[in-house]
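Colleague: fold the following and give me the result.
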Amino acid sequence: MSEVRNAIVTGGSRGLGLAVARRLARDGWRTTVAGRDPESLRRAKEEAEAEQLELRTVQADVTSEDSVRELFAKVTATEPLHLCVNNAGRNLSRLLVRAARPGSAAAEPDGVLRHSLEDWENTVRLCLTGVFLAGREAAAAMIRHQVPGAIVNVSSGLAGGAYGQSAYTAAKAGVEALTRTWSYELGEYGIRVVGVAPGVMDGQALHDKLARHPEHARYMERLKSTIPLGRWAQEDEIADAVCFAAENRYLTGSVIRIDGGGPPGWVP
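Modeller: From the prediction side, this is the model:
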């Protein structure tokens, strides 16, 4: 009888994280999804059960060191961890600065609107610090159980920089740097570290945002026209890349870009 392989997916209760978790479950992984919202976790579990897939759920906040420690302690108390997918994050669009419209209440005395420190810190804490905390505990669990496991970090096709994305792109560039750094440090333990950098995904989050912001929807249509494949990625296509990274035993330190050929960081 083959050993059961255990996986944790952060931000796994919706969107890409849920697509990855369901794919892993179909492939025979015992999969735990972690997320902050108990209602989303409940729905994810019920939808998986309707397809006869087993997902375990744990409420956890990757921005909290205590919460991350509790998550990994709970999952690895009696069984080893073979895979951690660091997916939790969010995209925040903010210009660094811009001239305010006359009479704008949000402008500072010099008439300039500034990217807030709060938005910067919240985005970096979730998209970068959360990867650090979860990756650290995953590596510790694998070393403790002497398991040659894998850590897959979800980056972004925009990690090299993009218009209006200071905090998000800086965080994702940091994720790619961690991926390479950890591959050097953890290779001696048989732990692989791989990044997956998706382009724009054609999921519910995108649809909701475009419905709320018609001007942004027009911009995104222009952006899509610059992609060689002429469409956004499907979540299952990105999940395929994550699972490839998890399974390939000689892949480490690399970032797999899966963006349809890649849009530029800005389209006028």
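
Colleague: only C-alpha atoms from now on, for both contacts and neighbour counts.
Modeller: Noted.

Colleague: can you map out the helices along the stretch 151-268 of the chain?
Modeller: Counting by DSSP state H, counting those that start in this stretch, the stretch 151-268 of the chain has helices at residues 166-186, 204-212, 214-224, 235-247.

Colleague: who wins for proximity to Arg90 among the ones you listed?
Modeller: Closest to Arg90 of these, according to C-alpha to C-alpha: helix 166-186, at 7.8 Å.

Colleague: return the distance of the closest one from the chain's centre.
Modeller: 12 Å (C-alpha atoms, centre = their mean, to the nearest Å).

Colleague: that helix packs against which elements?
Modeller: Packing partners of helix 166-186 (3 or more C-alpha pairs under 8 Å, 6 or more residues apart in numbering; DSSP states H and E): helix 117-124, helix 130-144, strand 150-154, strand 192-198.

Colleague: how about a cut-off of 10 Å?
Modeller: Counting by 3 or more C-alpha pairs under 10 Å, 6 or more residues apart in numbering; DSSP states H and E, the packing neighbours recorded for helix 166-186 are helix 117-124, helix 130-144, strand 150-154, strand 192-198, strand 255-258.

Colleague: here is the second sequence; please produce its structure so I can put it next to the first one:
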Amino acid sequence: MTTSQKLAGKIALVTGGSTGIGLATAQRFVAEGAFVFITGRRQAELDAAVQLLGSNHAVGLQGDVSNLADLDRAVAAIKAQKGRLDVVVANAAVGEFLPVEAITEEHYDRQFDVNVKGMVFTVQKALPLLPDGSTIVLLSSVSGSKGTGSSSIYSATKAANRSLARNWAVDLKGRRIRVNAVSPGPIETPGLNGLIDSPEHLAQFKAQMTSVMPLGRLGEADEVAKAIVFLASDDSSFVTGAELFVDGGIVQV
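Modeller: The predicted structure follows:
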């Protein structure tokens, strides 16, 4: 992995950092010189991620971002171990898909609790550890900009994520804290592969998605991670309130 130490000496938090885009981001951050705290709900996956990242470069914090007590414990651990944060990547999310006539209260609550409430309070509770001039990256999705079948609640959470970036960029401008959103398109991750339990149907699903992608393929998690590094680093020093699509062109053309 060719790097240029764009995050040398930085302390970062990546929620949902044990798999997929979160883990790829943590790997990129470590390679770029950062020390990374990652959160996740499953201890075994966290332990495996920390082993991959290296215990000298990363710490795993078990918890659910929708549980405020878990967030308090995570922030307290970061404060005790490092005393500050320079970058927050609010990535933790869940996705479930039902047509409007099948939506239940549980379906609605679970996604808004993790994807929106979790993001709001992750950032709020981390703010006291962020020096002026820090950076916050929120993970949205192309689903926040496109209409697709059975995705209304998930898509609504992702539109909310993008809106949070705009509003927090204004709220935090006095502290020169930059807030931006990254919106991935279809990315090859365990989360995507877990959406469909039949290998045959999964292959059909991926073929359908790639057929409408201008680049003709799914994205890789590391391609999203490199965009997050850009927004977390001084390379994007004049960028705030923005939405960076990493989508193979699916929203753009």
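
Colleague: can you redo the helices and strands packed on helix 166-186 of structure 1 as CSV with distance to Cys243 of structure 1 and mean neighbour count?
Modeller: CSV is the format used below for these (distance: least, C-alpha to C-alpha, whole Å; neighbours: other C-alpha atoms under 10 Å):
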stretch, distance to Cys243 of structure 1, mean neighbour count
helix 117-124, 26, 16
helix 130-144, 17, 22
strand 150-154, 9, 27
strand 192-198, 10, 27
strand 255-258, 12, 20
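
Colleague: quick one: map Thr210 of structure 2 onto structure 1.
Modeller: Under the alignment (TM-score structural alignment), Thr210 of structure 2 pairs with Lys224 of structure 1.

Colleague: also Ser163 of structure 2?
Modeller: Using TM-score structural alignment, Ser163 of structure 2 sits opposite Ala177 in structure 1.

Colleague: so its match makes contact with Gly253?
Modeller: Yes: between Ala177 of structure 1 and Gly253 there is a contact under C-alpha atoms under 10 Å: 9.3 Å.

Colleague: between the two, which contacts overlap?
Modeller: Common neighbours of Ala177 of structure 1 and Gly253 are listed as Ser183, Gly195 (criterion: C-alpha atoms under 10 Å, 6 or more residues apart in numbering).

Colleague: would you turn the helices and strands packed on helix 166-186 of structure 1 into JSON lines with distance to Ser2 of structure 1?
Modeller: Compiled in JSON lines, those are given as follows (distance: least, C-alpha to C-alpha, whole Å):
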{"stretch": "helix 117-124", "distance to Ser2 of structure 1": "40"}
{"stretch": "helix 130-144", "distance to Ser2 of structure 1": "18"}
{"stretch": "strand 150-154", "distance to Ser2 of structure 1": "18"}
{"stretch": "strand 192-198", "distance to Ser2 of structure 1": "21"}
{"stretch": "strand 255-258", "distance to Ser2 of structure 1": "29"}
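
Colleague: for Leu53 of structure 1, which of those is the nearest?
Modeller: Comparing these under C-alpha to C-alpha, the one sitting nearest is strand 150-154, at 21.9 Å.

Colleague: now do the same contact list for the residue nearest to Arg114 of structure 1 when sequence neighbours are not counted.
Modeller: Spatially, and ignoring its direct neighbours in sequence, Arg114 of structure 1 is nearest to Val97 (4.5 Å; C-alpha to C-alpha, 6 or more residues apart in numbering). Val97 of structure 1 sits next to Val112, Leu113, Arg114, His115, Ser116, Gly164 when contact means C-alpha under 10 Å, 6+ apart.

Colleague: any idea what the fifth one aligns with in structure 2?
Modeller: What that stands for is Ser116 of structure 1. So, by TM-score structural alignment, Ser116 of structure 1 is matched to Thr104.

Colleague: now for Asp66 of structure 1, how many residues are close by?
Modeller: 12 (other C-alpha atoms under 10 Å).

Colleague: what lines up with it in structure 2?
Modeller: Checking TM-score structural alignment: Asp66 of structure 1 goes with Ala69.

Colleague: same question for Asp236 of structure 1.
Modeller: So, by TM-score structural alignment, Asp236 of structure 1 is matched to Asp222.

Colleague: tell me how far the match of Ser116 of structure 1 lies from Asp222 of structure 2.
Modeller: Thr104 of structure 2 sits 34 Å away from Asp222 of structure 2, going by C-alpha to C-alpha, to the nearest Å.
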